[in-house]
Structures are given as C-alpha cells and as structure tokens.
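*Asks:* Pasting the sequence and the predicted coordinates here, then a few questions.
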Amino acid sequence: KLRDKDLGCPWDIEQTFQSLSKHLIEEAYEVTDAINRKDYPNLQEELGDVLLQVIFHSQIASELELFNFDEVADTLNQKLIRRHPHVFARGVAPESAEEQAVIWEAVKKEERKEDRPQPTFADIPSSMPATLRAERIQKQASKKGFDWASAHDVILKVEEEIAELKLAISNNDPDNIEEELGDLLFTVINVGRHLNIDANDALARSNNKFISRFHSLEKELEVSEQSFEGTSPQELEKIWDRIKLDE
C-alpha cells in the first residue's frame, strides 16, 4: 500500500534499490549500537527497521518481476539447510563452533563450484566498511597460506610501517603519506586478527572511551569556569591525564 501509485506515500513510491541501500546500512549500525548499549527495547525497534528494509527491497524486486519476499525467505531457508548438514541431514555433528565454521566454508565452496570460478577476494564487497573489509581480505589470504606466523611478527611490521610513514611525512609527500597511513592501519588490523580481537569493536570502544573522557574534561572546565580557548594545551593535557587516572 505504501508504494501504491495512486494512494501510496510519495517518498516510498520513488525509492529504488540504490536510494535505499544507505538506509539499510544505517539501520544495521543502529542495531549494533542498541546491542552495545544493551538497550533491548530499542534493539526490538531497530530490528524491525532492518526487517522493513528487507521487505522494502523485496517489494521493489517483486514490482520489477525479479523475486519476492517469499523467495528471499525460501533462499535463506535452503541455504541454512545446506550449510547445516549435521542438523538437517543427520550428518556427523561438529564438536565445536570452529569445526562448524570449517563445514560452513566447505559447503560455500561447493556452492561456488556451480558458478564460474572467481578470483580471490571477489566475494568481499568493496562497499564494506574498510576495517571489516581488511579483516576479510586478511582471513582469505591466510587461508591461502599467506600470513604472518604470530602477532609478534605483525607488530614488527607495524613498527616498519610507522618508520615508512615518518619518512613520507618528512618528505612532505601527501600521496605517499596517505598510502603509508593506509598500510599502517591495514597492519594494525592484522595485529588484532592474530589476537582474535575485532578491530572495529576495539575502535568503537576507544571512540566511546574518548567521548566519555572528553565529556569529563568539559565538565571540569565548566566547574572551574574555564574554556577551551582560554586554557593552554599543556593544562588541557594535565586535566586529561588526571581524568584517565581517576577512571
């Protein structure tokens, strides 16, 4: 009804796959935020918003005679059955989540055999957030046998990348600075992967920590009737360090 050309909503009617894609990403982030805040009433609401996006895309597809919502659900159903043979085909049950992940990947590999072979990394969307895409790239490279032996080795590479970034900065080469900064970030994410730490989660935690400390800094300045403009960088740093110690 929302997309009815005569009685529907003008905004809903004019939406396309392309115009809605950003909203789907935004809604997924809002779900993640609700989970991180343990706000379960809000999680319920945000999951509904994600579901709306799935239904919306399916409706557009149906109008274009591509597929419909029932077919989306059926495709998911068949995929889950294929990738859980130990549940639905009474196969040998995996003993751990890690073993199940191996089975999952094996079934995915079999599924891809039906299609034309793709180059490595082709199944990693270029639109994926850069930190998540880097992790996916690194994991696939590791499965091919191209990886560091330990986190310690990757940390040595981080130190090498820092030196290269410093050199690029000293040469005042903007393009090379950007390239070396990217290499450093990619390598730091690799450290997290070797330590089984999700880089995106780690960065989100640091973001929240910075926000909390900054709010404390603002409060201290307000109580002492100071301002950012009237406080020296050195004094701001002292207050910041004190806030860190009080945590």
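*Replies:* Nice, thanks for sending it over. Residues are numbered from 1 along each chain as shown.
*Asks:* CA atoms for contacts and neighbours, from now on please.
*Replies:* OK.
*Asks:* other SSEs contacting whatever helix or strand residue 35 lives in?
*Replies:* Assigned by DSSP states H and E, residue 35 belongs to helix 17-36. If contacts are counted by 3 or more CA pairs under 8 Å, 6 or more residues apart in numbering; DSSP states H and E, helix 17-36 sits against helix 40-63.
*Asks:* From the centroid of the chain, which residue is nearest?
*Replies:* The centre of the chain sits closest to residue 132, judged by CA atoms, centre = their mean, with a distance of 4.6 Å.
*Asks:* dropping in the other structure now:
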Amino acid sequence: MQQRAKAQDLVKWIAMLSMVIDHLRFIFPSMDAFIIIGRFAFPLFCLAMAANIRRLPVNTPVFYHFPYLVRLSVFAVISELPYRLLRPDADTLNILPTLLLGLLICLSLQYQSRAGVLSAISFSCIAILLNPWLMYGALGALLPAVCLAGLIYGRSFVMLAMLLSALCNMSLPTLDMLLRLSDAHFNLQDGLLLVSAAIAPALGTLLLQQKISFNIFPVTTWGYWFYPVHLLTLYFIKLIFII
C-alpha cells in the first residue's frame, strides 16, 4: 500500500487556511488586503489534485476515479447555496465546478492515449463554453493539468503553471489596463496579488518535494465538507456582525 504523502496534506492545509483568510474579506470589508494571501488557495488546490493523480499508476481503470468524480460533483451542488449566501453578488459558480472540470482534464491526460487527449480537448472546450460562469474561468480549469505536467516534466511546466495562475487571477479590467500599459488603477495590492498567485505553484511544487518529518493530520474525504461548512460558518458570523 502506498504511504500517505505528508507534504501533500501540508499543501492542502495551507490551501484551506489561505482560503479561509481570503473569505474573511466578506465579513470584514476593511480586510480586503487578505485577498493577497487568498491567492495561494486555488493554485495549491490544483496542485494537490495534480499530485493525487501523479501518484496513480498510468492507465488506472476508469472505475477507480468514479467515487472521486461523484464526491466532487455532489459537493459542487451542495456548496452552491452556502456560496450564494456568503456572496449574494457573485457572478460565477463556486470553485468546485472549476476543479471538477480540471480533474476531468487531468484524468483524461493521465491515460496517455489518443482517446485521452480527445477527451481532454472536449472537456477544455466545455470549460471555454462555461467560462463566464466558472470561477477563474477556463484558464482555471486548465491549471490542474499544467500543474500535473510540472510535477512530471519539471521546471518549464512549473513556470507555465505560474503564468497561468497569475492570468486566471486577473480580472478583465486589470488585464486590459496591463495590455495598454496603463497604471491608472493598477496599485501595489494588485501587483502583490499577481505575485502571490504566480509563486503559489512554484512554492507548492517545492514543498511537495520535501520529506516531512513531523506528523500532519491527514486531509481525507472530510475535506469535501470543509468548503461548504466554512462558507456557512462565515455567513452566520457575518449575520451576527450585521445585527
């Protein structure tokens, strides 16, 4: 039986902690700088997903992945209501549909066959079609696959993951300003946000390569509940502060 990777659990814990810190902004608007710390969360979740797939033997039977896909699909639905309660003005779905598409693309490529490549292209096209409704857009759905390539092939793809992570964290207005080389509204916080998003895949990849000597509480299937439960908890805390 393959030994559990402590470094992978550590990456998940850091991702969850940064996510919670990020979401505190929705309770305390004055803490909007927390978004910089929060930019670590999504790339690290993508990297943890890629690491899970990397540990599987090539051409693992399809049915092996079925429980994983079902859990992610179910919690994508469960999490939407808590997400809407905390963020009633949100114009995208919660993060799990993006991760679900990312998982499907990764699993397709894991088979290293023509059918797998065609399947990955198909899911990528679906991500492009759903781009307006996906958190981090179609680029976000591609990030797990690029992280997987980084774990397999090394530095060049890690750098590509860094670029992709920064791009999918950029709002369209900010991107437009950068392309026009305008700094009218591009302040220090925006710059730190992009730096944080860009370095997350590299730091996470480096962390996965370390041998962790101390014990880390494993993030298993209970981690799926963490997302909707923490959203609901923050929503109720927000209600208390409003009252």
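*Replies:* Thanks, I have the structure now. Treat the numbers as computed from the prediction; the structure is a model and nothing was measured.
*Asks:* Now the TM-score, please.
*Replies:* Superposed pair, TM-score by TM-score structural alignment, normalised by the length of structure 2: 0.26. Supporting alignment: 94 aligned residues with a CA RMSD of 5.0 Å.
*Asks:* In contact with the residue nearest to the centre of structure 1: list those residues for me.
*Replies:* Contacts here follow CA atoms under 8 Å, 6 or more residues apart in numbering; on that basis residue 132 of structure 1 touches 199, 200.
*Asks:* How far off centre is the helix holding residue 35 of structure 1?
*Replies:* 11 Å (CA atoms, centre = their mean, to the nearest Å).
*Asks:* got the angle for it vs helix 40-63?
*Replies:* Angle of helix 17-36 of structure 1 versus helix 40-63, following axes from the mean of the first three to the mean of the last three CA atoms, to 10 degrees, is 160 degrees.
*Asks:* Buried ones in helix 17-36 of structure 1, by neighbour count?
*Replies:* 24, 27, 28, 30, 31, 33, 34 (16 or more other CA atoms under 10 Å).
*Asks:* Surely residue 69 of structure 1 is in contact with residue 59?
*Replies:* Yes: Residue 69 of structure 1 is within contact range of residue 59, at 7.0 Å (criterion: CA atoms under 8 Å).
*Asks:* secondary structure element for residue 146 of structure 2?
*Replies:* Per DSSP H and E: helix 137-153 holds residue 146 of structure 2.
*Asks:* hang on, the earlier thing: any chance of the buried residues of helix 17-36 of structure 1 in JSON lines with distance to residue 74 of structure 1 as columns?
*Replies:* Formatted as JSON lines, these follow (distance: CA to CA, whole Å):
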{"residue": "24", "distance to residue 74 of structure 1": "21"}
{"residue": "27", "distance to residue 74 of structure 1": "23"}
{"residue": "28", "distance to residue 74 of structure 1": "22"}
{"residue": "30", "distance to residue 74 of structure 1": "27"}
{"residue": "31", "distance to residue 74 of structure 1": "24"}
{"residue": "33", "distance to residue 74 of structure 1": "29"}
{"residue": "34", "distance to residue 74 of structure 1": "29"}
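*Asks:* now, which of the residues you listed sits nearest residue 73 of structure 1?
*Replies:* Nearest to residue 73 of structure 1 among the buried residues of helix 17-36 of structure 1, counting by CA to CA, is residue 24 at 17.6 Å.
*Asks:* so who does the closest one touch?
*Replies:* Taking CA under 8 Å, 6+ apart, one finds 50, 53 in contact with residue 24 of structure 1.
*Asks:* Report the buried residues of the strand or helix carrying residue 153 of structure 1.
*Replies:* For residue 153 of structure 1, the element it lies in under DSSP H and E is helix 151-170. Buried residues in helix 151-170 of structure 1, counted by 16+ other CA under 10 Å: 151, 154, 157, 158, 161, 162, 164, 165, 168.
*Asks:* What sits closest to the third one if chain neighbours are left out?
*Replies:* Closest residue to residue 157 of structure 1 in three dimensions, ignoring its sequence neighbours and counting by CA to CA, 6 or more residues apart in numbering: residue 187, at 7.1 Å.
*Asks:* now swap in the last one and tell me
*Replies:* Spatially, and ignoring its direct neighbours in sequence, residue 168 of structure 1 is nearest to residue 177 (5.2 Å; CA to CA, 6+ apart).
*Asks:* any idea how far the one you found is from residue 162 of structure 1?
*Replies:* In this view, residue 177 of structure 1 and residue 162 of structure 1 are 11 Å apart by CA to CA, to the nearest Å.
*Asks:* host element of the residue nearest in space to the middle of structure 2?
*Replies:* The residue lying closest to the centre of structure 2 (CA atoms, centre = their mean) is residue 42, at 2.8 Å. For residue 42 of structure 2, the host element (DSSP H and E) is helix 41-54.
*Asks:* how far does that helix sit from the chain's center?
*Replies:* Worked out by CA atoms, centre = their mean, helix 41-54 of structure 2 lies 7 Å from the chain centre.
*Asks:* contacting residues around whichever helix or strand comes after it?
*Replies:* Once the chain leaves helix 41-54 of structure 2, the next helix or strand it forms, by DSSP H and E, is helix 62-78. Helix 62-78 of structure 2 is contacted by residues 94, 95, 96, 97, 100, 103, 224, 225, 228 when judged by CA under 8 Å, 6+ apart.
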